[in-house]
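Novice: Pasting the sequence and the predicted coordinates here, then a few questions.
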Amino acid sequence: MSARAAIVGIGLGPGDPDLMSVRARAALEGADRLAHFCKAGRRGNARTIADAVVGADPAREIAMVYPVTTEIPIEDPAYAEALAAFYEDCVARLLDEVAAGRSVGVLCEGDPFFYGSWMHLWRRLRERLSVETIPAITAMSGAWTAAGAPITWGDDVLTVLPGTLPAAELARRLEDTDAAVIMKLGRNWPKVRGALAEAGLTGRAVYVERATMDGERMIPVAEVPDDHVAPYFSLVIVPGEGRRP
């Protein structure tokens, strides 16, 4: 742990523990408590990644259980209200640990500042005490490397899109870029697939699931079955075709 911060957001990378940074490993081993986000009744994804380094230790762990995940549409005000209250409660729990003289590592899959839940804690904590964030290899970087698909060539412009966008907006932004990564597939997968087709990019797009982890697979989007259900660890990459000397 950093000598300057009692609470640290620890980026664990895309899934393979061998891709974790030296600094992240040291923080995992040095923290008095390890906090992780999870669904009710399940271990968090980040906690599972950390197993290779620290193993299970219930006395050391703080499970932060999401009150909702997909039960309420994200555009419903109740969704934001439930998560805001949840993050406030998490902050209070972490501050109690610090008040008791303990350091806390908050485990984050991928990079903590890239669509990570850690950002919501960091925003609430940064004015109250010293916090640190340890960056990491992103899921998308792990995905395009695992797929053997360099994402940008020459002057290619890369656009990162959440699959939660409206279908027309997804298609428009795909048409306006050279290369793309589409995150947050899940129930949005049929919409994403349709947007890729509308933008004329189905032939270049690659669906990547569980990149760098057990069960990793890469499939051309055109070959993904129509009834496929995209899990949490999945995304689509559209490699650029720019300047190549």
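Specialist: Thanks, I have the structure now. Numbering: from 1, shown residues only.
Novice: use CA for all of it now, contacts and neighbours both
Specialist: OK.
Novice: List the contacts of the most centrally placed residue in the chain.
Specialist: For the chain, the residue whose C-alpha lies nearest the mean C-alpha position (Cα atoms, centre = their mean) is G110; its distance is 4.9 Å. Neighbouring residues of G110 by Cα atoms under 8 Å, 6 or more residues apart in numbering: G11, L12, G13, P14, G15, G116, A136, I137, T138, A139.
Novice: ok, 7 Å please
Specialist: Contacts were defined as Cα atoms under 7 Å, 6 or more residues apart in numbering; by that measure G110 touches G11, L12, G13, P14, A136, I137, T138, A139.
Novice: swap in P190?
Specialist: For P190, the set of contacting residues under the criterion of Cα under 7 Å, 6+ apart is empty.
Novice: Give me the distance between it and E241.
Specialist: In this structure, P190 and E241 are 25 Å apart, going by Cα to Cα, to the nearest Å.
Novice: Could you do S234 as well?
Specialist: In terms of Cα to Cα, S234 sits 23 Å off from E241.
Novice: got the residue ranges for the helices in the chain?
Specialist: Assigned by DSSP state H, the helices in the chain fall at 22-30, 45-54, 77-99, 118-125, 139-146, 167-175, 189-198.
Novice: For E132, find the nearest of these.
Specialist: Each of the helices of the chain was scored for nearness to E132 using Cα to Cα, and the closest is helix 118-125 (8.6 Å).
Novice: buried sites along the closest one?
Specialist: W118, M119, H120, L121, W122, L125 (16 or more other Cα atoms under 10 Å).
Novice: okay, pairing it with this:
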Amino acid sequence: MITNEQTKGRFIGVGVGPGDPELITLKALRLIQGASVVSYLANGEGNSQAKNIACEAFAGVTHQQNEIAIVMPMSTDREEANKAYDGGAQAIADELENGRDVVFLCEGDPLFFGSFAYLLERLEGQFSCQVVPGVSSINAASSALNHPLTVLKESFAVVSGRHSALQIDTALEQHDSVVIMKAGRARPRILTALRKTNRLQDAKYLEYIGRDNERIVQDVATLEDKAGPYFSLFVVTKSERGTR
């Protein structure tokens, strides 16, 4: 006997990596190309970073796909963002109720600073949810720098530019390796923290990793002391490392 639960579609979060289309996993490729419904975040003009990254996957689609673009306002107002997620979750739920799987494209990894998490918390109690991990911007940054994030007994921490100055200072003081995500508007504060904690010489700065406009600044002392793009981060590691 087929139950109503079994006829519902699956909600699948798929990580498409930080920017290089060739970093999409084979599993993600298969699910994107086989999906009847694909969802993603988009800006007011309808452009989607995640969809752009997955462009080569879409080139191999041979059937009609429905798309759910969740338009996300460019604002720090969480109330507006939550409204967008509420509307997107409802549109996805409608497809799932009708037995269609929905593949949600997420930059990087779906559960690491990923927008998928906000939809997951709205839908996981009602539908079967799955996650396909993707290459995170942290791992891509390490590769772009040809530099290990951490070795031996080094400690490693990840913080966000949205954390307080005290939290960022503490991480830089207490850990050998630190990645500061979502640098963007917080870049001046982060540069101040690096100077204050004497970690400026340990830091590297990256924007748009794996994309055509990728930028890497090896000497952050030369970095402009002003806000940068949303897709940017700092990688801070020990200048000198032991060999044993």
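Specialist: In hand now; what should we look at? This one's a predicted model, so the numbers in the text were calculated from it and none came from an experiment.
Novice: circling back to that earlier point, save the helices of structure 1 as TSV, and put in distance to G105 of structure 1 too.
Specialist: Formatted as TSV, these follow (distance: least, Cα to Cα, whole Å):
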stretch	distance to G105 of structure 1
helix 22-30	7
helix 45-54	11
helix 77-99	10
helix 118-125	11
helix 139-146	20
helix 167-175	36
helix 189-198	33
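Novice: Nearest to V206 of structure 1 among those would be which one?
Specialist: Minimum separation from V206 of structure 1 across the helices of structure 1 (Cα to Cα) falls at helix 139-146, 9.0 Å.
Novice: With structure 2 overlaid, how far apart is that closest one on average?
Specialist: Average distance between helix 139-146 of structure 1 and its aligned residues in structure 2, after superposition and using mean Cα distance after the TM-score superposition for structure 1, equals 0.6 Å.
Novice: tell me, that helix lands on which residues of structure 2?
Specialist: Matched against structure 2 by TM-score structural alignment, helix 139-146 of structure 1 falls on residues 137-144.
Novice: Of all the helices of structure 1, which one is nearest D214 of structure 1?
Specialist: Closest of those to D214 of structure 1 is helix 45-54, at 11.1 Å (criterion: Cα to Cα).
Novice: tilt between the closest one and helix 22-30?
Specialist: 80 degrees (axes from the mean of the first three to the mean of the last three Cα atoms, to 10 degrees).
Novice: residues in contact with V157 of structure 1?
Specialist: Contact analysis of V157 of structure 1 by Cα under 7 Å, 6+ apart lists T177, D178, A179.
Novice: Closest to G55 of structure 1 out of the residues you listed?
Specialist: Within the contacts of V157 of structure 1, distances to G55 of structure 1 taken as Cα to Cα reach their minimum at A179, with 38.3 Å.
Novice: And for the counterpart of that closest one in structure 2, the neighbour number?
Specialist: A179 of structure 1 maps onto S177 in structure 2 when the alignment is built from TM-score structural alignment. S177 of structure 2 has 23 neighbours, counted by other Cα atoms under 10 Å.
Novice: do the same with the one 4 residues further on
Specialist: M181 of structure 2: 22 surrounding residues under other Cα under 10 Å.
Novice: Please report the distance of the counterpart of T202 of structure 1 in structure 2 from L223 of structure 2.
Specialist: T202 of structure 1 is assigned L200 in structure 2 as its aligned equivalent, the criterion being TM-score structural alignment. Relative to L223 of structure 2, L200 of structure 2 is positioned 11 Å away (Cα to Cα).
Novice: ditto for G134 of structure 2
Specialist: According to Cα to Cα, G134 of structure 2 stands 29 Å off from L223 of structure 2.
Novice: So between the two, which is more surrounded?
Specialist: Between G134 of structure 2 and L223, counting by other Cα under 10 Å, G134 is the more crowded of the two (23 against 14).
Novice: just checking, the more buried one touches F112?
Specialist: No. Assessed by Cα atoms under 7 Å, G134 of structure 2 is found out of contact with F112, at 9.3 Å.
Novice: Tell me, how many residues neighbour N198 of structure 2?
Specialist: For N198 of structure 2, the count of nearby residues is 12 (other Cα under 10 Å).
Novice: which residues touch the nearest residue to L194 of structure 2 once chain neighbours are set aside?
Specialist: When the adjacent residues along the chain are set aside, L194 of structure 2 lies closest to L200, with 4.8 Å between them (Cα to Cα, 6 or more residues apart in numbering). L200 of structure 2 sits next to L194, V220, A221 when contact means Cα under 7 Å, 6+ apart.
Novice: Let's see that with 8 Å instead.
Specialist: Contact partners of L200 of structure 2, counting by Cα under 8 Å, 6+ apart, are L191, L194, V220, A221.
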